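K.L.:
below are the sequence and a predicted model for it; my questions follow.
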Amino acid sequence: MKITSMFSNHTVFSFEIFPPKKTSPIETVYDTLEALQDLKPDFISVTFGAGGSGNGENTLAIARRLKERYGVTPMAHLPCIHYTKDQIDRILEQFRENGIENILALRGDRVEGMQPAEDFIHASELIAYIRDKGGFDIAAACYPECHPEAPNLDTDIRYLKEKVDAGANHLITQLFFDNDTFYDFRYRTARAGINVPIEAGIMPVTNRKQIERMVTMCGASLPRKFTKMVQRFEDSPEALRDAGIAYAIDQIVDLITDGVDGIHLYTMNNPYVARKISEAVSGILKAVPVC
């Protein structure tokens, strides 16, 4: 099933998972898949190892398992900066042969010590390339607080418009902790003529190290309410976990109430956290009137 069609009749609720590290067998993620599929998400996205990491095959295997064993619609991430057109062609053919029809097309992170392949410099180029191949539903990433490499948000939104014009059918945001940031971003994108569904990416933060890593990677700002929570419970791992879950639930309820197109939950392969949040918001999602 193509994911774009899901947005027409309800608030989409989806998960992100990642393959195990190269040093771990793929079977280590199967218990997570078992638990997550039981929560009945609309789809599950599977991240893709950066160029040369060797995890691309695991992405395909996990996506295929989601589709064939669990009946869950998969979306495969596909970064391009370290791949040639021939390599992308082979990956797309593997996706096609295995019935994977939803792709999150990304530039991807630069890998230290590896030179970019230079066939695709920007995600918009990959999106247009996949679109011309036909048969795939294409999503793109967006940054409510501006991509770390963009000079400002207005410029970043212009680049985002290029992704949509190139063929992206829906968008998934990077994580954020202040919903007003998302609402401002949604207004700006609409003003720029971007009219595709936008899923809000929510990450339940369950430990301080995770917070520091995410802020360093994506530049997300931390509102006072959030930092007070962390400071209050940082010496109690279980309390911080529960507080982080509660904070994410509060974000999601507010977003659904405000008519968000969808929620994309960054699970960090933690089925306990995903279950707690899913159970808390399931009734609200079902109560949202169909437009």
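P.N.:
That came through fine.
K.L.:
going forward, measure contacts and count neighbours with C-alpha atoms only.
P.N.:
OK.
K.L.:
what segments of the stretch 151-291 of the chain are helices?
P.N.:
153-166, 179-191, 208-218, 224-233, 237-257, 271-287 (DSSP state H, counting those that start in this stretch).
K.L.:
the fourth one: which residues count as buried?
P.N.:
Judged by neighbour count (16 or more other C-alpha atoms under 10 Å), helix 224-233 contains these buried residues: F226, V230, F233.
K.L.:
how about the second one, what does it touch?
P.N.:
Shown here is V230, whose contacts under the criterion C-alpha atoms under 8 Å, 6 or more residues apart in numbering are R208, L240.
K.L.:
do the same with the first one
P.N.:
Counting by C-alpha under 8 Å, 6+ apart, F226 touches F177, Y247.
K.L.:
try it again at 10 Å.
P.N.:
Going by C-alpha atoms under 10 Å, 6 or more residues apart in numbering, F226 touches F177, D178, V205, R232, A243, G244, Y247.
K.L.:
which two of these have the greatest separation?
P.N.:
D178 and R232 (18.6 Å; C-alpha to C-alpha).
K.L.:
let's bring in a second model and compare:
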Amino acid sequence: MSDIPCTRWTEDKDARLRVSFEFFPPKTEKMEARLWSAIVELAPLNPRFVSVTYGAGGSTRERTHATVARVLRETNLTPAAHLTCVGASRESVLSVARDYLDIGVRNIVALRGDPPEGESRFRAHPDGFASGADLVSGLRSVGDFDISVAGYPEVHPDATSPEEELAYLKRKVDAGASRIITQYFFDTEVFLRWRDRVRAAGIDVPIVPGILPVTNFATVARFSEACGATVPRWLARLFDGLDEDPETRQLVAATVASEQCMRLQEEGVSEFHFYTLNRARLTKAICRMLGICPGRGDSSAKVRQPKTDQEVVSL
């Protein structure tokens, strides 16, 4: 049997397969060690960027900044800072953006943000940005950021119709967004039909599918209900009875996600954004199944290794 090639290219050799990874800022030293272990493990895959989330209402502002700064300081990865406008004045948000510029961060994931706990609808701050599109425009006034915005193949829960959602997406792109990163989805056909509508609307920036490896099905099902992502029955059947069987669950999760990505590749997709949940091994396995291997030579991303064994928490 011939060896399976470890390639970092799609079947279309003109399109290089690229990935990016999302992390969230840690709350404790133990979580910090887990996060950094994940970054160390995934860095050799040469992601286009690694993004760090921003808690509701800016609740993780300092932790997000600290994590982004550490990535910038201790690796040669490109960090992308999430930034939201909910519950904050324009000047407060733009001050954060300027702080990122000052330390050399040029990539921002601009999001309106979820309403505070206890509120069901977004309400703009009296002195704040009215929308995500307004936020993108404000960021453009501060500096030459590479700005990613969110897209929702299954429609954002706050949108009254797919048409309204699409018009809003176009406003974000027209305001200066560089790419669209989608909410995760499990029905590939839903994404493909949505992508067709996006292109028909004259939106031509790159569309990067968000991929969520299913580490815990019950948790994913609950979160999906809240954010409007459909969980197909076939997916529930695959994970049924695996709550106490983590090894099989991991195999199923890796297979489901890699097959989804391969199907998307067949439709011309050449870049994926993985929601890692600060855990590396499942995402790494999926990337391997896609033929994405560690870079070699000087192009390989580098990370400072922890000084002691105690700094690393096994994933």
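P.N.:
Nice, thanks for sending it over. Keep in mind it's a predicted model, so treat the numbers as computed, not measured.
K.L.:
hmm, back to that, turn the contacts of F226 of structure 1 into CSV, including distance to I256 of structure 1.
P.N.:
Output for the contacts of F226 of structure 1, formatted as CSV (distance: C-alpha to C-alpha, whole Å):
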residue, distance to I256 of structure 1
F177, 15
D178, 14
V205, 20
R232, 28
A243, 20
G244, 18
Y247, 14
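K.L.:
before we move on, back to that, what's the closest of the helices of the stretch 151-291 of structure 1 to G51 of structure 1?
P.N.:
Among those, helix 208-218 sits nearest to G51 of structure 1 (C-alpha to C-alpha), with 18.2 Å.
K.L.:
counting by contacts, list what that closest one packs against.
P.N.:
Secondary-structure packing of helix 208-218 of structure 1 (3 or more C-alpha pairs under 10 Å, 6 or more residues apart in numbering; DSSP states H and E): helix 224-233, helix 237-257.
K.L.:
quick one: that helix aligns where in structure 2?
P.N.:
Using TM-score structural alignment, helix 208-218 of structure 1 corresponds to residues 217-227 of structure 2.
K.L.:
ok so, going back, tell me which of the buried residues of helix 224-233 of structure 1 is nearest to I26 of structure 1?
P.N.:
V230 (33.3 Å).
K.L.:
can you find the partner of that closest one in structure 2?
P.N.:
Match for V230 of structure 1 (TM-score structural alignment): F239.
K.L.:
one more: S124 of structure 1?
P.N.:
Counting by TM-score structural alignment, S124 of structure 1 lines up with A133 in structure 2.
K.L.:
same check, this time on D86 of structure 1
P.N.:
Using TM-score structural alignment, the partner of D86 of structure 1 in structure 2 is E91.
K.L.:
mind checking how far its match is from V52 of structure 2?
P.N.:
21 Å (C-alpha to C-alpha, to the nearest Å).
K.L.:
compare neighbour counts for these two and give me the winner.
P.N.:
V52 (23 against 13; other C-alpha atoms under 10 Å).
K.L.:
pretty sure the more buried one contacts L72?
P.N.:
No: using C-alpha atoms under 10 Å, V52 of structure 2 makes no contact with L72, being 11.8 Å away.
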